[in-house]
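>>> no FASTA, just this:
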């Protein structure tokens, strides 16, 4: 007879809802307007220039290769792009983590679980191992890397952090979303490359999660639950193609309408689970996927421009930061200091699959 072990339950059962404790964000120092990017890329075609000027983006932080004022940017090899992803991700990722830890008065050795999300490069060993070594985290830390899931992956990476913290009371979980979108750029005169190169920016966002109390710290919401909706018939609408020794990101022009048509499904399903309606949500944190995407979701859910103010602000000043976008918006909400106990917050990310992810929280 084989002896089986019963898993040990936490001291408190059911466990407490984990809460967002602090957020830290970082970008590369170099910042460019859309007009500057057009000049650096040597783009003169009016049709492509209009894509940049109509993007509703004022500026982005990007890691571009060296260029002179009288010449345009040179193409980078796939090896160069992968190395750029690694080095920039380690730089801005560590900075974002340090900022979040400092707000919570924690140090790297306090982290029990780390989830690292990135789609803009591939490494083996993965990024989490490099952060653990570089920042002196404990050797017994639990870790996971979410790779290749795209712009929606921030909420996918948040789920295991929350689950771990719920099952291990007082533990400290860390989510890091780090995207070097300039490591995915293909510089040519195609319309698809123009859309990608006009939209995405580089950035990292770290979030501390725990059930532990942090007296005197204005924390974020507790996390109640998640919902997901995969539009399988649109699996090719957002994808990576491998062309001419490089990865090339493809974005279907129908994406905004596709997301708008389907967004009610996961939103309403999640709200019903907790006996709430859309009108009960005081705060919306939505991925900055592009102005058309934001508008399509806004109209479908019948929410206001004020509801998406942080989403729009992040898009205007940083571009689409892929998985990190929603945490940049969440940080801006916390900086307003307008949330009240009992307020509901709905976080939403969208990406390849095609996928819509939602998370409901409560302050």
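In hand now; what should we look at? Remember, predicted model here, so these are calculated numbers, not experimental data.

>>> can we go C-alpha only for contacts and neighbour counts from here?
Noted.

>>> any chance you could map the strands in this structure?
With DSSP state E, the ranges of strands along the chain come out as 19-26, 31-33, 59-61, 113-118, 142-147, 172-180, 202-210, 222-230, 238-243, 246-251, 283-286, 344-351, 355-362.

>>> Identify each buried residue in the first one, please.
Read that as strand 19-26. Within strand 19-26, the residues that count as buried by 16 or more other CA atoms under 10 Å are 19, 20, 21, 22, 23, 24, 25, 26.

>>> With distance to residue 298 as added columns, please give the strands of the chain in TSV.
Compiled in TSV, those are given as follows (distance: least, CA to CA, whole Å):
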stretch	distance to residue 298
strand 19-26	25
strand 31-33	26
strand 59-61	23
strand 113-118	26
strand 142-147	28
strand 172-180	25
strand 202-210	24
strand 222-230	18
strand 238-243	21
strand 246-251	20
strand 283-286	10
strand 344-351	12
strand 355-362	14
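
>>> One more to weigh against that first structure:
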């Protein structure tokens, strides 16, 4: 049964606090007619710190879409190798043991995808399959888990590496003065994640079922406007209300498998904002501490888009193993409005062999990772 292993999370070294954010908003938008509303909304996010790929003063500059996209590519190539290496270690695998790479990001664009660079430079086999996902936004982390689950179900002896790289700060648009845009300037942060789904064995979440749900007629509630200056994030104030639709959809997805969403042991949910978590808890009849891992991610790192569910998963690992067989859910929400949902049970192998297989050793000797660089900032 496919198992989602322990992830590696990394954040850049530049930090902006909630106090810094509010002071910048007061300074940059002193004459804005809805400044007080924007300040109140930013304060209500509960975000205390965020990490940025550039210093704040550089983040506030807009050198043009081309330069920003080049920065995205350069920083991703410098920072991702160490994150990937640690995720492979968690899964007790090496690069040649990976059969598919799923790369998710909505904050930069490359063609060929980053997957091609990873294969060429980090020791993956040339026949490694590639699946870049770029237009599901914050839901992409959940979609990546589900597509990895599908692949490993079809090919039980295969392994999938998921890589998420979100530099949300590169989407800052100084000319966007809508309240929703100002709110986003105080909500989103930068982060990278990598995690392995093993076709057989592994320590983590043994994936059982997955599903998707699209809320009809909400396509323009979360979106990008693509303009000369790049991607302009657009957020509708009706977004939090979607939990009234998505909570029943999540129940409906779980019901045929006899899973009761009010009786699970762990919940790894996309932390788009505090009201998302509050409303989901209300509709599912769950206490506030249920989403403590997602809330911690939001407080310490902000909304880190597709990487949120992996950060929450790392916090679950750090807290300590749930009981073997404990049921849980992963849910990512994003543009569409789309929900990507996975159900699984905690798996702790009774006899864990921490030494790489003979195949791994042989492959590693022939194809050691090239160009790996330390990741500035915390790596877990």
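Everything's here; your move. The shown structure was predicted, so the numbers you read here are calculated from the model rather than taken from an experiment.

>>> Out of the strands of structure 1, flag the one nearest residue 273 of structure 1.
strand 222-230 (8.7 Å; CA to CA).

>>> and the angle from the closest one to strand 355-362?
160 degrees (axes from the mean of the first three to the mean of the last three CA atoms, to 10 degrees).

>>> So for residue 102 of structure 1, which of the strands of structure 1 sits nearest?
Of all the strands of structure 1, strand 19-26 sits nearest to residue 102 of structure 1, with 8.8 Å by CA to CA.

>>> ok, the buried residues of strand 19-26 of structure 1 vs residue 274 of structure 1, which is closest?
Each of these was checked against residue 274 of structure 1 using CA to CA; the closest is residue 19, at 17.2 Å.

>>> so what corresponds to the closest one in structure 2?
Using TM-score structural alignment as the criterion, residue 19 of structure 1 maps onto residue 3 of structure 2.

>>> which residues in structure 2 does stretch 201-212 of structure 1 align to?
Mapped onto structure 2 using TM-score structural alignment, stretch 201-212 of structure 1 spans residues 189-200.

>>> what's around residue 329 of structure 1, how many residues?
A total of 25 residues lie near residue 329 of structure 1 under the criterion other CA atoms under 10 Å.

>>> Kindly report the same for residue 98 of structure 2.
Neighbour tally, residue 98 of structure 2, other CA under 10 Å: 22.

>>> Look up how far residue 22 of structure 1 lies from the equivalent of it over in structure 1.
Counting by TM-score structural alignment, residue 98 of structure 2 lines up with residue 111 in structure 1. In this view, residue 111 of structure 1 and residue 22 of structure 1 are 13 Å apart by CA to CA, to the nearest Å.

>>> can you check residue 223 of structure 1 too?
Look at residue 223 of structure 1 and residue 22 of structure 1: by CA to CA, they are 14 Å apart.

>>> Please apply the same query to residue 81 of structure 1.
According to CA to CA, residue 81 of structure 1 stands 31 Å off from residue 22 of structure 1.

>>> picking up where we left off before, what's the closest of the strands of structure 1 to residue 322 of structure 1?
Per CA to CA, nearest to residue 322 of structure 1 of these: strand 172-180, 6.6 Å.

>>> which part of structure 2 lines up with that closest one?
Here strand 172-180 of structure 1 aligns to structure 2 at residues 159-167, judged by TM-score structural alignment.

>>> That stretch vs structure 1, average offset?
By mean CA distance after the TM-score superposition for structure 1, the fitted stretch 159-167 of structure 2 averages 1.2 Å away from its aligned residues in structure 1.
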